[in-house]
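Enquirer: This is a predicted model, with the sequence first.
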Amino acid sequence: MGKASRRRRTTDDQGAPSRRQRTAAVPYVNRPFEGLPQETEWVAIREILPAATVAVRFAEGKAPEGVEGATVATVLPMAWPALHRADGTVLIGTQSGSSTGDPSRDLAAQLLAGAAVEPGSAVQHVPAATAETPRLQDLLDTSEPLEFVVHEGFDFWVEGQELDEEGQASLDRANESVVPTRRMSALPSAYWVRIGERTYIRLVLPDDEDTATDALARLHAAAESGLGEGTRLLGAFRACGLLVPVFEVPADSDPADHEEALGAFGTRYATALASKEALTAEERRARSGLLSRQVTLR
C-alpha cells in the first residue's frame, strides 16, 4: 500500500468531508451544569447522591412528540442510560452512560434517546454525543425551581407498578446497597451520610473550585473549618468544576444535631470567600494540605 493510501481520508467517495471530519468532537466543559438553576443540585445528583430524582420539563418547542417531561434519576435498573415506561414516563440515569467531557450534553443525549424509543422500552446504549448534540441548558424549561428529592431506596423505579416475587427480591437487594443519606436544611446541597460506622456531611459549594479552596484554606488556617466539637474537615471532592467539602461528625449524630453549626459555617465561608487579601503563609500551607486531600470524581 502506498503512502497516499495510508493517509487518513478526509473526504468520502463523492468528495464530501468524511464522517470523521463532519462530526466535531465535544469540547470539554469544566462546569457542565453552569447556567442551569440549582447547579449544585445537578452536581449532587450526578456525583454524590445514591438515590435521588428530579422531574424536568422540556422548554417550549423542544419537547419530542408525545413527551412533555421526564424524570432525571441517579441510577436506573441494570444501569440503563434511559427508560421509556409503558405509561409514557421517560427516565434517565445520571450516573450511567457514556462521558464525552460534557455531562450536560451526555445527559441531553440520554434524554432524547429515552423519548425516542417506544413506550415500554429500555435504552441500553446511547451513541456518543457530538458537538451538534444539544445540552440540558438548550432543552429544559428553567423558568421554575426544580425539586430534587433524596430517596431512601430505589422504589421510584417501580412507582405505580406491581412486582412479582423475583422483582421484589431484586428491588430489595438494590435498596440494601443504598448508603443512608438525608438532605440538610441549613445550607443548599448539604447532605448527611452514614457509611458503615462513620458519619459525614457533604456540602456542594456553588463557587469555582479554586476560589472555594482559597476560602476553605483561610478557615482551616484559622481553625474554623469544622462544624464544632467532635467534627473535622477531612478534605474535598472536585466534581464538575465545583468543590464538595467532606466533614466527619460523631458517628451516632443525626442531621438535626448539626444544622446550627452548618449554618454558622456558611456564614464564615461567605466572609472568607469575600476576602480580597492575598493568602498568608499559613493559609498557603493550609491550601496545599487541602489540595493534597482533594479527590476528583469521575
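Expert: Noted; the coordinates are in hand.
Enquirer: contacts, neighbours, all on C-alpha from now
Expert: Will do.
Enquirer: Identify the residue spatially nearest to Gly241, adjacent ones excluded.
Expert: For Gly241, ignoring the flanking residues on the chain, the nearest one in space by Cα to Cα, 6 or more residues apart in numbering is Arg31 at 4.6 Å.
Enquirer: Tell me which residues touch that neighbour, please.
Expert: By Cα atoms under 8 Å, 6 or more residues apart in numbering, Arg31 lies in contact with Cys240, Gly241, Leu242.
Enquirer: Below is structure B, check it against A:
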Amino acid sequence: MAKKPSVDFVLRPFAGLPGEPDWVALREVVPAATAPVRTTAEYGSRDVVIATVLPMAWPALHRADGVVLVALQTNSGSGDASRDVAAALLEALELTPGSAVTTSGVPVPGPRLQDVLDLTLGFDVTVHEGFDFWLAPDAEVGADLREALEQANESMVPTRQLASVDSAYWCRMGEREYLRWAMPHDEQLLVDALARLHAARESAIGAAKFVGYFRSSGVVVPVWELAPGTAVEDLEQPAAEFRTRFEAALADTSPLDANARRARAGLVARQVTLR
C-alpha cells in the first residue's frame, strides 16, 4: 500500500504573509480577534475572515449569512500551520452556508496561505471583548452554541492591542497584567538586541519589567510584566520609546560585551518554545 504523502515541517509557517507577527499572536496569545483577508483570483477572489478560535475548536465555519471564518487555534495539524489553515479555508469555501469544517485531520501537501491569499492586502486585526463574532447578525442560536459562547466569554483573558506599535498585546491574567509583543526579526539578532538593552538596564517599558521571551511559529515574543493596574493606554508612549531603543540596539552589529553576553545566556536559558 502506497504511503500517504505528508506535509513537511515548516519552522516559520506564516513567513511572507503581511502581518506575520499578528498571525502568530492570533494563533498563540490573543483569545478573541479577527482579520479580513481575500483569496487570489485563482481561488475566486473570496473575502474570508481569519479568527482566533471558533466554536468547538472547529477549523472553519461558513456562516448562514455567507461569511467564511477560518480559525488559527485548533486542536490538530501537520508540521505546517500555513498548509493546515489553507486546507480548512478551501474546504469552507465549498461548504453550504450554515455548515462548519468540524475536523481537520492532517492534510496532504497542497497550497499554503501564501499561495491562496492576496498578499497585496494588509492584515488588519480587530480584538474583540467576546466571541459574538461567531454569529451572523440576527442569527437564531441553538442551545449548544449559546452554551459554548457563554462559556468562552466567561473564560476569556481580557486582551487589547496597542496602537502605537505593531503586534503588541496587553492582557490581564487574574490580578496581573502583561505585555506580549510578537516581533518579526531574525531570532539571533533580536535576542542580541534584547540582551544589550537588558544589560544596560533599558529593557523595561515604563514601569513594566522585561521577564523573558517565548518562540511560536518561528517568531520571538518578548514578555513584560506590568505594574498592577496598568492599562493599555499607559503603555502607548513607553512602548513607542522602547521601540526606538530596540531598533538602535538591533542595528548595533558590534560584539556583545561581557554583561550583554551574560544577559543573553540568561534569556536563552529561560526561553520557551510553543508549537
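Expert: Good, I have the coordinates. Source: prediction; values computed, not measured.
Enquirer: What would you report as the TM-score here?
Expert: TM-score of the superposed chains, computed with TM-score structural alignment, normalised by the length of structure 2, equals 0.94; 274 aligned residues with a Cα RMSD of 1.7 Å.
Enquirer: biggest helix in structure 2, by residue count?
Expert: The longest helix of structure 2 (DSSP state H) is helix 236-251.
Enquirer: buried residues in it?
Expert: By 16 or more other Cα atoms under 10 Å, the buried positions in helix 236-251 of structure 2 come out as Glu236, Pro238, Ala239, Ala240, Phe242, Arg243, Arg245, Phe246, Ala249, Leu250.
Enquirer: what helix or strand does Ile92 of structure 1 sit in?
Expert: Applying DSSP states H and E as the criterion places Ile92 of structure 1 in strand 90-93.
Enquirer: Provide the aligned range in structure 2 for the next helix or strand after that strand.
Expert: Downstream of strand 90-93 of structure 1, the first helix or strand assigned by DSSP H and E is helix 103-116. Mapping helix 103-116 of structure 1 onto structure 2 (TM-score structural alignment) gives residues 81-94.
Enquirer: quick one: the matching stretch to chain centroid distance?
Expert: 17 Å (Cα atoms, centre = their mean, to the nearest Å).
Enquirer: Buried residues, it. List them.
Expert: 81-93.
Enquirer: try stretch 111-120 of structure 2
Expert: Arg112, Leu113, Gln114, Asp115, Val116, Leu117, Asp118, Leu119.
Enquirer: List just the nearest of the residues you listed to Val67 of structure 2.
Expert: Using Cα to Cα, Leu117 comes nearest to Val67 of structure 2 of the buried residues of stretch 111-120 of structure 2, at 16.2 Å.
Enquirer: what range in structure 2 does the strand holding Ile92 of structure 1 sit on?
Expert: Going by TM-score structural alignment: strand 90-93 of structure 1 matches residues 68-71.
Enquirer: related to what we said a few turns ago, so which elements touch the longest helix of structure 2?
Expert: helix 187-199 (3 or more Cα pairs under 8 Å, 6 or more residues apart in numbering; DSSP states H and E).
Enquirer: Provide a list of residues in contact with the residue nearest to the spatial centre of structure 1.
Expert: Central residue of structure 1 (Cα atoms, centre = their mean): Arg46, 2.2 Å from the mean position. Neighbouring residues of Arg46 of structure 1 by Cα under 8 Å, 6+ apart: Thr74, Thr94, Gln95.
Enquirer: Most neighbours among those residues, please name it.
Expert: Within the contacts of Arg46 of structure 1, neighbour counts (other Cα atoms under 10 Å) peak at Thr94, which reaches 27 neighbours.
Enquirer: which residues touch the counterpart of Ala52 of structure 1 in structure 2?
Expert: Using TM-score structural alignment, the equivalent of Ala52 of structure 1 in structure 2 is Ala33. Residues near Ala33 of structure 2 by Cα under 8 Å, 6+ apart: Leu26, Ala51, Thr52, Val125, Thr126, Val127, His128.
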